[in-house]
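Q: Have a look at this fold, sequence not included:
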């Protein structure tokens, strides 16, 4: 996509970000080509694109690059998630003679390797937390953990977005955390390496937005606060970061500029930091070599369309031309305050249970200070195969209090039925005095901000009388959900297992103790084998749904008679997973 000769752009993503990129292409007069899987056939991105191409998987590099070549694309925009931070994908795009809308593959590789990124940050005089200098496994991890001290974090060495992370409070928890984090990282990013890093118990999450061109220029477009999060998944974001001392803000901006310059960055990127609530000191977290989900709040306070800027930079335009009137005295102007709420198909009142289904009705809030970026419309399916994010609602105001008030009103006006969403919970968070006073930290949602049972919205659809309650623990907290009492179909090995009608207590298993799938999911691990004796609470099978792992545990001491599933099987709610009998006490 040369500057003087713009051409079609292939969008290698799905959901709301794909819609966002298509609209930016339209603004620039560029034809858009959107790839999709069979699951997403007919989804909103395919309805707004100029051309659509079906591929086997969004992670199939050959298929995506092949689609770009076959349909005359000149450039490929990766969005965020999926292949956005895959250096191999970036390299395959450029090797095919196409423009990758992002930094060079070697920069994606350097920043995507979190251990290497820490070293590069340190070399650029960016403060870094104590941690391991290489990926670890179970053998050397114990010594490293003893040196770093507890609590600590096990973190995926590749990828981001909070995937593949576990807080470890003691040495006893370390082996399980290493296994779980590695498994989740492998599933999300294709690589299971992990490393250790000191955990800040009370932290703020602050990040800096940068833009860089092909000519060596780097601009800082302010900062954002992403402290409201659950299990490292952001829920509310705002710009600029409130209640941040000027000296700290300047330090973060300059550190981000140094790092971007040192690695030869190009395009839009974000340098993320944690601020210790107790000491006030900042520490490098990671650099995301892509557009962020929360980019909209920066756009609202700077007037810079970051997706258009990405495309113009990829076409070779210098940063000064891209930013134009947004720069005053050499600095990007920040006006007012903006706040964003992530709208996900999850039920906060059931442990943020992911909730695939269908959007039966949708009315978006409107107004001069409100923006909605959604990837669905009424009637659209919310598949269980992908992330639960439906989109975002933003609001701008001359100050933080006004922006939050406008976002609260917008969330009140949002009508989305058919699946539960995070909207009513986030509306309640905005009303919290500790949120208004900026007294919260990254652990507040899990520690202090449990959903108020009296504020639970009225269900938008009735549960059939054939369901029963199930309570289970997951890698991201407890879930309370409902599963069918009757036999449900399944695919793969699970389809062959007999499933008589089950009626029993709220334990996630049948009266005889046979555990069932609490929801439609994929089997990622089978922990037990026929003949095993297991204790109450032991993990039998690990499922994954909408990027969340769900360990299914024994309700009591049992013996495993048979295993009905294997890794990779798709199961539906109510499917039998293993057959067990109650353990007979020894005489």
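A: Sure thing, it's come through. On a predicted model such as this, the values are computed, not experimentally measured, just so you know. Numbers count the residues shown, from 1 in each chain.

Q: contacts and neighbour counts: CA atoms only from here.
A: Will do.

Q: and the longest strand for the chain?
A: As assigned by DSSP state E, the longest strand anywhere in the chain is strand 218-230.

Q: other SSEs contacting that one?
A: strand 203-212, strand 233-239, helix 246-262, helix 295-302, strand 331-332, helix 444-447 (3 or more CA pairs under 8 Å, 6 or more residues apart in numbering; DSSP states H and E).

Q: Apply 7 Å and report the result again.
A: strand 203-212, strand 233-239, helix 246-262, helix 444-447 (3 or more CA pairs under 7 Å, 6 or more residues apart in numbering; DSSP states H and E).

Q: Could you export those as a markdown table, including distance to residue 372 and mean neighbour count?
A: Output for the helices and strands packed on strand 218-230, formatted as a markdown table (distance: least, CA to CA, whole Å; neighbours: other CA atoms under 10 Å):
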| stretch | distance to residue 372 | mean neighbour count |
| --- | --- | --- |
| strand 203-212 | 21 | 25 |
| strand 233-239 | 14 | 24 |
| helix 246-262 | 28 | 18 |
| helix 444-447 | 24 | 16 |
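
Q: Tabulate the ones you listed (CSV), appending distance to residue 42.
A: Shown next, in CSV, are the helices and strands packed on strand 218-230 (distance: least, CA to CA, whole Å):
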stretch, distance to residue 42
strand 203-212, 34
strand 233-239, 28
helix 246-262, 39
helix 444-447, 36
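
Q: Please identify which of those is closest to residue 415.
A: In terms of CA to CA, the element of the helices and strands packed on strand 218-230 nearest to residue 415 is strand 233-239, at 18.6 Å.

Q: ok, back up a step: okay, the angle between the longest strand of the chain and strand 233-239?
A: Inter-element angle recorded for strand 218-230 and strand 233-239: 130 degrees (by axes from the mean of the first three to the mean of the last three CA atoms, to 10 degrees).

Q: Just checking the distance from strand 218-230 to the centre of its chain.
A: When distances are taken as CA atoms, centre = their mean, to the nearest Å, strand 218-230 is centred 16 Å away from the chain's centroid.

Q: who touches it?
A: Strand 218-230 is contacted by residues 204-212, 234-241, 253, 257, 261, 332, 441-442, 445-446 when judged by CA atoms under 7 Å, 6 or more residues apart in numbering.

Q: So for this protein, the centremost residue is which one?
A: Nearest to the mean C-alpha position of the chain, counting by CA atoms, centre = their mean, stands residue 161 at 4.6 Å.

Q: give me every residue that touches that residue.
A: Counted by CA under 7 Å, 6+ apart, residue 161 has contacts residue 233.

Q: also this one, for the comparison:
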């Protein structure tokens, strides 16, 4: 019997395991880095142990430190979650050697599947179809995919479309894999352009008994990282579905698999063929959709197998369990899809959801999102009788959520769910490469509501704000939009309320403006007979506006600008806090627009900073290994036009 579980992980997956542990009457222990000390999962645990430091290599990836924390806390079992040490065979062995229960597969199984190269050999021997790469690729073999052997999540993965780019892409993949997983081994396989990512959930007991809990479609991906997952997979012929389940069962049985795992396949709908990709010897991020449609708690099954040992399932389920309705999960990331998915960090001032949904979140309102870990904030999951009903319900939950303080992919998720491509079920892994699904819809009423809410904050009770007996110029509130003029809202305060002026906001009438004392103001506007309510949250110069039209983040422009805050033209600013990996150019070097100049690493991803224009690199302020803050000046490129060539003159001309 397990009495106290330590979760060797963080954020939402730690909270998820704690939830099942509490249901089973098992005490919980959290481990946390310094950056994570105030996150919800730490407070949710019965006990917590600090792992000094912030970087994964100093904290969650130090197996000896985690095991010592378990001993200090009196834990008798360790659950690894996903990522970090979850698929580290040496860690699993060390846990068992310490006399603790390992809630995961046997170390030997982890080892066999840990190398994608070796895993393919085992699967081929078990009769599971695999993709084979040519020993000497030719033009006819393109495109190719370079993949990290030891990891996943899109890191260490590159698509190669020309043979002359193969060597460079392999080197880049090796570097990223080494940074992310400590192992730079990569391999090459054919890249299926219009493939679907379909995976099968299995639970084994180490004695050959394997229960199959259906499949998930995880084809909607960015940078080979899953964004939307659903179960069951749409538009999958019954014959293919059965064959996938059987292949997954054979794959798990081939290594006497114990515990929960996922066998991932690449499926080509045109030919109805599929191939083994990899086996994840752990709980998947997207496991909630399986739990909802199959009515099962996969963490509870993990604990049961760990407690009861080999043969725990006893052949209870050797076929697919029944499916109830449809479930869809989206991953909400702190990232900007309009800026090449640049990760965001800082204070998440609001994270609130309404509606019928399961929210597995690692953060809450007021949480600080650091640069040290993955940018996922929460998983939003819905379950409905049909796929169409699930899509509509999930879209509504996302639209009505209050998410403030950081840029997220929320609008992109709504765009994906509402697209014809997704609604038809005909999605592939290249969907987001073809279309970003970025909403360009702007709500002209949002700046008006924001300006009125700001005005209300300065008004004395019973007195119209800015009211004068003799009206003069209207009041002006300006919000930043990247342009010189900004978004200008002109308004007057009268005995009868506010009057909105200006062409940009013409036609709006202020029906009412009230505050609830909690920092939120409600402004009701009317235009062309349509009345709309806006909820406005103000935090210094930042103003967030939520309405039926969606969310608008605004920043109020100060009336006076401090010259000291101005940056030199051509300055390259750090897009996010992070560390400098490499500097690719030298001072006084001629550079061209788009040329890579520096590489930063943040949230386990590398980001290239490029030259904004043709010119000369006149200044470099950083070196490899430096930690930089957001908006810090990294370098300066003077454009060709601004570089004045000296004019040679003769002595006679200067006399």
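A: Happy to help now that I have it. Keep in mind it's a predicted model, so treat the numbers as computed, not measured.

Q: The residue nearest to the centre of structure 1 maps to what in structure 2?
A: Residue pairing (TM-score structural alignment): residue 161 of structure 1 is matched to residue 153 of structure 2.

Q: Same check on residue 248 of structure 1?
A: Under the alignment (TM-score structural alignment), residue 248 of structure 1 pairs with residue 240 in structure 2.

Q: Apart from its neighbours in sequence, what residue is nearest its match?
A: residue 272 (6.9 Å; CA to CA, 6 or more residues apart in numbering).

Q: Ok, residue 454 of structure 2 next?
A: Going by CA to CA, 6+ apart, residue 454 of structure 2 has residue 538 as its nearest residue, at 7.8 Å.

Q: packing partners for the helix or strand harbouring the one you found?
A: According to DSSP states H and E, residue 538 of structure 2 maps onto strand 530-539. Counting contacts by 3+ CA pairs under 7 Å, 6+ apart, strand 530-539 of structure 2 packs against helix 445-458, strand 520-527, strand 542-547.

Q: which residues of structure 1 does the second one align to?
A: This points to strand 520-527 of structure 2. By TM-score structural alignment, strand 520-527 of structure 2 lines up with nothing in structure 1.

Q: Show me what that strand is packed up against.
A: helix 445-458, strand 509-515, strand 530-539.

Q: what's next to the longest one, contact-wise?
A: Pointing back at helix 445-458 of structure 2 there. 465, 477, 489, 521, 523, 534, 536, 543, 545, 552.

Q: what comes up buried for it?
A: By neighbour count on 16 or more other CA atoms under 10 Å, the buried set for helix 445-458 of structure 2 is 445, 446, 447, 448, 449, 450, 451, 452, 453, 454, 455, 456.

Q: cool, and stretch 257-276 of structure 2?
A: Across stretch 257-276 of structure 2, burial judged by 16+ other CA under 10 Å covers 257-269, 274-276.

Q: Likewise for stretch 21-32 of structure 2?
A: Buried-residue list, stretch 21-32 of structure 2, by 16+ other CA under 10 Å: 21, 26, 27, 28, 29, 30, 31, 32.

Q: among those residues, which two are most distant?
A: 26 and 32 (19.6 Å).

Q: residues touching residue 396 of structure 1, list them.
A: Contacts here follow CA under 7 Å, 6+ apart; on that basis residue 396 of structure 1 touches 300, 337, 338, 339, 369, 370, 403.

Q: Alignment lookup: it to structure 2.
A: By TM-score structural alignment, residue 396 of structure 1 lines up with residue 383.

Q: is it true that that match lies in a helix?
A: No: under DSSP: H, G, I helix; E, B strand; the rest coil, residue 383 of structure 2 sits outside any helix and is assigned strand.

Q: Can you show me the strands along the stretch 301-450 of structure 1?
A: Assigned by DSSP state E, counting those that start in this stretch, the stretch 301-450 of structure 1 shows strands spanning 327-328, 331-332, 337-344, 346-347, 353-354, 357-358, 361-363, 370-374, 381-382, 389-397, 415-417.

Q: isn't residue 55 of structure 1 right next to residue 37, touching?
A: Yes: here residue 55 of structure 1 reaches residue 37: they are 5.3 Å apart, a contact under CA atoms under 7 Å.

Q: Between these two, tell me which one has more neighbours.
A: residue 55 (18 against 15; other CA atoms under 10 Å).

Q: Need the counterpart of that one in structure 2.
A: In structure 2, residue 55 of structure 1 lands on residue 51 (TM-score structural alignment).

Q: Provide a list of residues in contact with the residue nearest to residue 40 of structure 2 when sequence neighbours are not counted.
A: Excluding the flanking residues, the one nearest residue 40 of structure 2 by CA to CA, 6+ apart is residue 363, at 6.3 Å. Going by CA under 7 Å, 6+ apart, residue 363 of structure 2 touches 39, 40, 377.

Q: ok, those in structure 1, which still hold?
A: With the contact criterion set to both residues aligned by TM-score structural alignment, their matches' CA atoms under 7 Å, the contacts of residue 363 of structure 2 that also touch in structure 1 are 40, 377.

Q: Out of the contacts of residue 363 of structure 2, grab the one that's most surrounded.
A: residue 377 (22 neighbours).

Q: Just put the strands of the stretch 301-450 of structure 1 in TSV and tack on distance to residue 86 of structure 1.
A: Shown next, in TSV, are the strands of the stretch 301-450 of structure 1 (distance: least, CA to CA, whole Å):
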stretch	distance to residue 86 of structure 1
strand 327-328	32
strand 331-332	30
strand 337-344	24
strand 346-347	27
strand 353-354	26
strand 357-358	30
strand 361-363	34
strand 370-374	25
strand 381-382	25
strand 389-397	21
strand 415-417	34
